[in-house]
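Novice: dropping the sequence and predicted coords here.
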Amino acid sequence: MKVTKFLKSAVALAVGGMVATGAAQAADKVTVASLTFVSSSPLFIAYENGYFKDQDIDVEFKFFNAAQPVAVAVTAGDADFGVTAFTGGFFNLAGKGALKVVASQFFEKKGYDGSAILASNDAFAKGFDAPEKFPNHSYAMSQVGSSFHFMLGQVAQKAGFTLKDVSLKPLQKVPNMIAALKTNQVDSMIIVPHIAKPLAGAGAANIIGWVADYAEYQGGALFTSTDNAAEKSDVVQRFVKAYQKGVADYSEAFLKRDAEGKPVYGAKTDETLKIVHKYVYKDRPAEKAYVSIKNGALYFDPQARLDVDSIKSQLKWFQDNKLVDAKVSIDDFVDPRFVPSMN
């Protein structure tokens, strides 16, 4: 009897160990490509708060210094998901059937912090103090067809000048753009607020306008490969659910406004700042980094819904400027199965 009980216990322990091992191996491993910007914060929040683990997903991050390489990484299979701004490169890759947009990222929206238009100290001193004065000045951007290119195009359309009036300087990476502006090698650039405001506050550049005053639109997206969307739709759905929880926490922490439109911060803000600081401005003291993070919190739809009309409009701009193949259609790359559309 004792032997039988011992054997039963041993078998139970062995089976239990197999089940536990199986559960540990069940998590789907995915790699996520992004920039270490405040606009990537919902990913970091979802990771640190265990929302991906709750969905049995094991996440590894890969970080880049510009938007287009993020799309390339997902297309090449070096990453399973990407979060970044729309670019001409993204639309071209997506139009070839490589990528699927599954949720929204940030929005340029009036009443919330957004991308700032900056002038160098030298250019500002010589009278470049408003976006309408862009003609005959130079402009730093990462690449031709980048989101920086698109943003200047939107400002130009509203302010009454053309891109031909501006000397465009593709510098490949955001750090190169910042360095060129600070040393007066270029006259201007457009950049997210968590970079723009500290530059202006330190006297290294001058904010002369805001993109949202010239155009409101969905600036970026969460996307995956077409193969993942087709063959691993369950993983994509679970990833999106975790991401949406990260977006909800981000919105609660940074996007509340009072009756006068001023930011309202609370306990969730303090918790979330600690998380974001692990990834954004992590080399700065917390008190300084927290100010920049709060100042750089762009608007997100709380459910990460897609603004399909806005994406169509952006695609048309890139096509009109001969940066994206005219045959590319939004139906080629927007997958509506995972989040509801705003329109």
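Specialist: Sure thing, it's come through.

Novice: all contacts plus neighbour counts: C-alpha atoms, from now on.
Specialist: Noted.

Novice: list the contacts of the closest residue to residue 309 other than its chain neighbours.
Specialist: Sequence neighbours aside, residue 343 is the residue nearest to residue 309 in space, at 6.9 Å (criterion: CA to CA, 6 or more residues apart in numbering). By CA atoms under 8 Å, 6 or more residues apart in numbering, the residues touching residue 343 are 306-309.

Novice: one more: residue 91?
Specialist: 315, 324, 328.

Novice: structure B:
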Amino acid sequence: MTFANMTRRAWLAGVAGLSLLSATAATAQEKDDVVLGALRFTSHAAGFVAYEKGYFDEENLNVSFEFFQAAQPIAVATASGDVDFGLAGVTGGMMNLAEKDAVRIVGGVLHEKKGVDGMMVMASNQAYENGLDTVPEIKGHSMAMTQVGSTFHYMTSRIADAEGFDISDVRLVPLQKVGAMVAALKSGQVDAMIMVPHIAKPLVESGAAKELGWLYDYAEYQISTLFTSVDNIENNRDMVERFIRAYAKGIAEFNRVMLAENPDPAELDEMTRMIAKYVAPDKPYEEAMASIQMGAMNLNEGLALNMTDVAAQMQWFKDQNLVDSDLAVDQLVDDSFVETY
């Protein structure tokens, strides 16, 4: 073999090696495109934190957000594949989709906990002036909710059960969107509603509504969850696992900063600014800051799921004939991704 042939072979080998390295690098840089369906709620902020902090990037995920105005449409979009993951309460709509093997809950997100402000029970000024000044007195009054079978529907039933009256004693008014609920309460078209603190507290502080009490006095329950399609679980499990790892980091960081008794002012300001971009994109930061910080709620560390409570919720929906009676918990929940209790 001549020196020229050796040199040529070496050059070709080098080119082949460089091509292989380039192909490997390109593969390593490819990311899974993932769409997360959410509400513009502070309780959904762990996903925004995970995005801003680069936790999704670390898991090779290119995440974008699709925002909704109620929980049940998020479940529909997840089932159809319009979004890959959904953040929302456990609703009748989600359960009916689970019964069709379209979606599964894969983690817990928002959980009521005494000592951490959660869902506030509120009255309109007009109703308050006419005597609705305690939670038990919602009996006989109108109550705003998004849809029949929504978390607002379920939460009202928990209060009714605890206070010894039937949910039929409350006139439930489905208004489809959270914004419409707020408008109806402020105008006195409905007497009461239950709402997340980043919306509820500013309403009370501005004099637009009255605080009656807190849901955690009636139910420390698993309000919202993370869910995905059965197709993703069966055919893209690695992506689901990576997403959960990144989201769990977002929860840990959110709880560490936003729920701290004495948070570091610089860290608190930095995180509040992150969240404000998603929760209040049309408001000046100075206007949004207080409501976001007041609205921080207890998020499940590690996305751990209160499966016992989810099962109890499912039974209530069955009892109300809002969900097929044959639905089983293992159709609603895939418990292989996070800790359950």
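Specialist: Ah, there it is. Only a predicted model underlies this, so the values are computations on that prediction, with no experimental measurement involved.

Novice: residue in structure 2 matching residue 177 of structure 1?
Specialist: In structure 2, the residue paired with residue 177 of structure 1 according to TM-score structural alignment is residue 181.

Novice: so its match is in contact with residue 146, correct?
Specialist: Yes: if you go by CA atoms under 8 Å, residue 181 of structure 2 and residue 146 touch, sitting 7.2 Å apart.

Novice: intersection of neighbour lists for those two?
Specialist: With CA under 8 Å, 6+ apart, residue 181 of structure 2 and residue 146 have common neighbours residue 175.

Novice: that older thread, out of the contacts of residue 91 of structure 1, which are buried?
Specialist: 315, 324, 328 (16 or more other CA atoms under 10 Å).

Novice: in helices only, show me those.
Specialist: Applying DSSP state H to those, the entries found in helices are residue 315.

Novice: for the buried ones among the contacts of residue 91 of structure 1, which one is nearest residue 124 of structure 1?
Specialist: residue 315 (32.8 Å; CA to CA).

Novice: distance check, the closest one against residue 160 of structure 1.
Specialist: 21 Å (CA to CA, to the nearest Å).

Novice: about what we covered before: compare the contacts of residue 343 of structure 1 and tell me which is most surrounded.
Specialist: Using other CA atoms under 10 Å as the neighbour test, those are led by residue 306, with 26 neighbours.

Novice: over to residue 67 of structure 2. Which of the three states is it?
Specialist: Assigned with DSSP: H, G, I helix; E, B strand; the rest coil, residue 67 of structure 2 falls in the strand class.

Novice: trace it over to structure 1, please.
Specialist: Aligned partner of residue 67 of structure 2 by TM-score structural alignment: residue 63.

Novice: now residue 205 of structure 1: closest residue in space, sequence neighbours ignored.
Specialist: In space, and not counting its chain neighbours, residue 205 of structure 1 is closest to residue 120: 5.0 Å by CA to CA, 6+ apart.

Novice: what is the neighbour count of whatever residue of structure 2 lines up with that neighbour?
Specialist: For residue 120 of structure 1, the aligned position in structure 2 is residue 124, judged by TM-score structural alignment. Using other CA under 10 Å, residue 124 of structure 2 is surrounded by 27 other residues.

Novice: thought residue 124 of structure 2 was touching residue 191?
Specialist: Yes: if you go by CA under 8 Å, residue 124 of structure 2 and residue 191 touch, sitting 5.3 Å apart.

Novice: what do these two both touch?
Specialist: Taking CA under 8 Å, 6+ apart as the contact rule, the neighbours common to residue 124 of structure 2 and residue 191 are residue 185.
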